[in-house]
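Enquirer: no sequence on this one, just coordinates:
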């Protein structure tokens, strides 16, 4: 074990908050000192192209994973929604932290909610998933690509480039952003896989570090997020196509809900499955993954593969 751990992170205010949060937990819970190392990823460097155009495996993780494999960093802190369901050989997702709010938020300087937007209003979002669900609600909305960190996006809103933008509620809460006139959670919108949770990635062979990192895991969040990740894996859908999936515990049940559609909202599949949330965490985790596979199979029977092919052709 080195005297001081090196935590790899992206450089945005939100990414730094996330990495600092893990740094503090390592110190308070295990007495481990660490420092942050900022690494630019492909997704950070290319800001003038919609995410879906440059998307693919490892858009926000590849460079961090290379540093893990080379030993230049000891762990990497990610937004879990950015972590591919298939990891590079030699790496593991050592911990999924307790999930914060997973909701998407409507943010505007002028309008209180989606229903208040004028016809053909300009709505900024990085996500085809969000765009698709907005279009299902209001086909007239002009959903436009919005890249950059949270502060950059908010500044574009203030500059009048958009009538509203869509951001993750967890990001607004973590950065304590409250100066915008209107923010409203979008209860109808199904979030991205793992949204609101952090994923901590390590080199599998680095057992002196993984044994501590694994103790940062929140088991209920890990079970829920594993169902979501297994759904995406079984469906063979990437993070840059219009798919929303959300698992949550409801009493003694695990509820998994998902939506898949075309970016313009002209077609979609929406379904839910439920299983028992076992009191034994290991059994609950296996059941959650099986539930993800079962829901994916249900989607495939309902034409998900064909819809995904159409969605890729539209990107």
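Expert: Yep, it's here. Since the structure is predicted, the reported quantities are computational estimates derived from the model, not experimental observations. Numbers count the residues shown, from 1 in each chain.
Enquirer: Every contact and neighbour count from this point should use C-alpha atoms.
Expert: OK.
Enquirer: Look up which helix or strand residue 297 falls in, please.
Expert: Here residue 297 sits within helix 281-301, counting by DSSP states H and E.
Enquirer: need the next SSE after that helix, C-terminal direction.
Expert: helix 304-314.
Enquirer: which parts of that following helix are buried?
Expert: For helix 304-314, burial by neighbour count (16 or more other C-alpha atoms under 10 Å) applies to 304, 307, 308, 311.
Enquirer: With stretch 218-232 instead?
Expert: Neighbour-count burial for stretch 218-232 flags 219-232 (criterion: 16+ other C-alpha under 10 Å).
Enquirer: residues touching residue 42, list them.
Expert: Contacts for residue 42 (C-alpha atoms under 8 Å, 6 or more residues apart in numbering) come out as 59, 60, 62, 63.
Enquirer: repeat that with 6 Å
Expert: residue 59 (C-alpha atoms under 6 Å, 6 or more residues apart in numbering).
Enquirer: any idea how far residue 302 is from it?
Expert: 35 Å (C-alpha to C-alpha, to the nearest Å).
Enquirer: buried ones in stretch 141-154?
Expert: 141, 142, 143, 144, 145, 146, 147, 148, 150, 153, 154.
Enquirer: what's the helix or strand for residue 179?
Expert: Per DSSP H and E, there is no helix or strand for residue 179.
Enquirer: ok, how many other residues are close to it?
Expert: 9 (other C-alpha atoms under 10 Å).
Enquirer: wait, is residue 123 part of a strand?
Expert: Yes. The assignment for residue 123 by DSSP: H, G, I helix; E, B strand; the rest coil puts it in a strand.
Enquirer: alright, now check it against this:
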């Protein structure tokens, strides 16, 4: 599928490229407000760009190309100069960016956890009835759910947040799993039955943070977005993304990671690689100086590969 990328640049000092979903627009509007607040005379516009991932809604995400399907057209507009920055849920941004683009900054992270949204007063994963039908498009979530509850029936779930919630209300699923941060940003906190602890379900790499992608060498935009930067979150996500990169994975692979930086600048990174059916999880953790976040991520990737993750990843590619 080929989608047309806008060629006309809006008349503004800075132009933000964004998908058109409610969550993507919330994120873009939030960034716009921060940039305008920092410099009240600055004119900031949002250019909505439809991506391949938005256009294909009838196939599992793992079958249509992974994370890049939500970024490709926006990145083309960025490289063409039609937009100056792209706002992404960082978990959707691949670790390998196109030549000429870079991750300019990362915003302060919100709740990193996954959230259970369920029917009939169910308040936790453990309260789900036997063989309950759970909607999720994430192999990472699927593997960790089945590791804890192998009786559950997993069904693919696509569409925007409102559509997904509606499908629970209609009884198509007993429950669904979504990112807690996205639900909170859209005002759906009351729908959260359980914020699933990270010792039960490790989140996606970068979950809860926004990544601001810009052109390499664009010092003007880099200076403008510094108001958005949160350096503790940057180090945490840098370690997680290095872990993912070291494994060569994307959202077609059940990989999870979560890093936390304490007040003393120590970084703790936990990482996981799973078999899709949840019958095997390989996980480990590593602690070190946050200044060496990438090194920590790479080392943890090497450790889990040696402990059996290489075998699991090979299974997924055969």
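Expert: Right, received. Where do you want to start? This structure is a prediction, so every number in the text was calculated from the model and none was measured.
Enquirer: Name the nearest residue to residue 167 of structure 1, ignoring sequence neighbours.
Expert: residue 105 (5.2 Å; C-alpha to C-alpha, 6 or more residues apart in numbering).
Enquirer: hang on, I meant residue 88 of structure 1
Expert: Nearest residue to residue 88 of structure 1 in three dimensions, chain neighbours excluded: residue 65, at 7.7 Å (C-alpha to C-alpha, 6+ apart).
Enquirer: To which secondary structure element is the equivalent of that neighbour over in structure 2 assigned?
Expert: When structure 2 is aligned by TM-score structural alignment, the residue opposite residue 65 of structure 1 is residue 75. Residue 75 of structure 2 belongs to helix 72-79 when elements are defined using DSSP H and E.
Enquirer: which residues are in contact with that helix?
Expert: With C-alpha under 6 Å, 6+ apart, helix 72-79 of structure 2 has contacts from 51, 83, 84.
Enquirer: And residue 76 of structure 2, how far from residue 94 of structure 2?
Expert: From residue 76 of structure 2 to residue 94 of structure 2 the distance is 15 Å (C-alpha to C-alpha).
Enquirer: Check residue 147 of structure 2 too.
Expert: 26 Å.
Enquirer: show me where structure 1 has strands.
Expert: 5-9, 34-38, 75-79, 91-96, 104-108, 122-125, 142-145, 164-168, 182-185, 198-203, 243-250, 253-261, 268-276 (DSSP state E).
Enquirer: Go through these and name the closest to residue 294 of structure 1.
Expert: Ranking the strands of structure 1 by their distance to residue 294 of structure 1 (criterion: C-alpha to C-alpha) puts strand 268-276 first, at 8.2 Å.
Enquirer: so what corresponds to residue 207 of structure 1 in structure 2?
Expert: Under the alignment (TM-score structural alignment), residue 207 of structure 1 pairs with residue 219 of structure 2.
Enquirer: Just give the number of residues close to that match.
Expert: 10.
Enquirer: Just to check, residue 246 of structure 2 is in contact with residue 302?
Expert: No. In this structure, residue 246 of structure 2 is not within contact of residue 302 by C-alpha atoms under 6 Å, at 7.3 Å.
Enquirer: Residue 117 of structure 2 -> structure 1?
Expert: So, by TM-score structural alignment, residue 117 of structure 2 is matched to residue 107.
Enquirer: now that match: how far from residue 141 of structure 1?
Expert: Residue 107 of structure 1 is 15 Å from residue 141 of structure 1, by C-alpha to C-alpha.
Enquirer: got it, and residue 244 of structure 1?
Expert: In terms of C-alpha to C-alpha, residue 244 of structure 1 sits 19 Å off from residue 141 of structure 1.
Enquirer: what's the answer for residue 265 of structure 1, then?
Expert: Residue 265 of structure 1 sits 11 Å away from residue 141 of structure 1, taking C-alpha to C-alpha as the criterion.
Enquirer: so who does the residue nearest the centre of structure 1 touch?
Expert: Per C-alpha atoms, centre = their mean, the C-alpha nearest to the average position across structure 1 is that of residue 81, at 2.2 Å. Contact analysis of residue 81 of structure 1 by C-alpha under 6 Å, 6+ apart lists 193, 194, 195.
Enquirer: Noted, bye for now.
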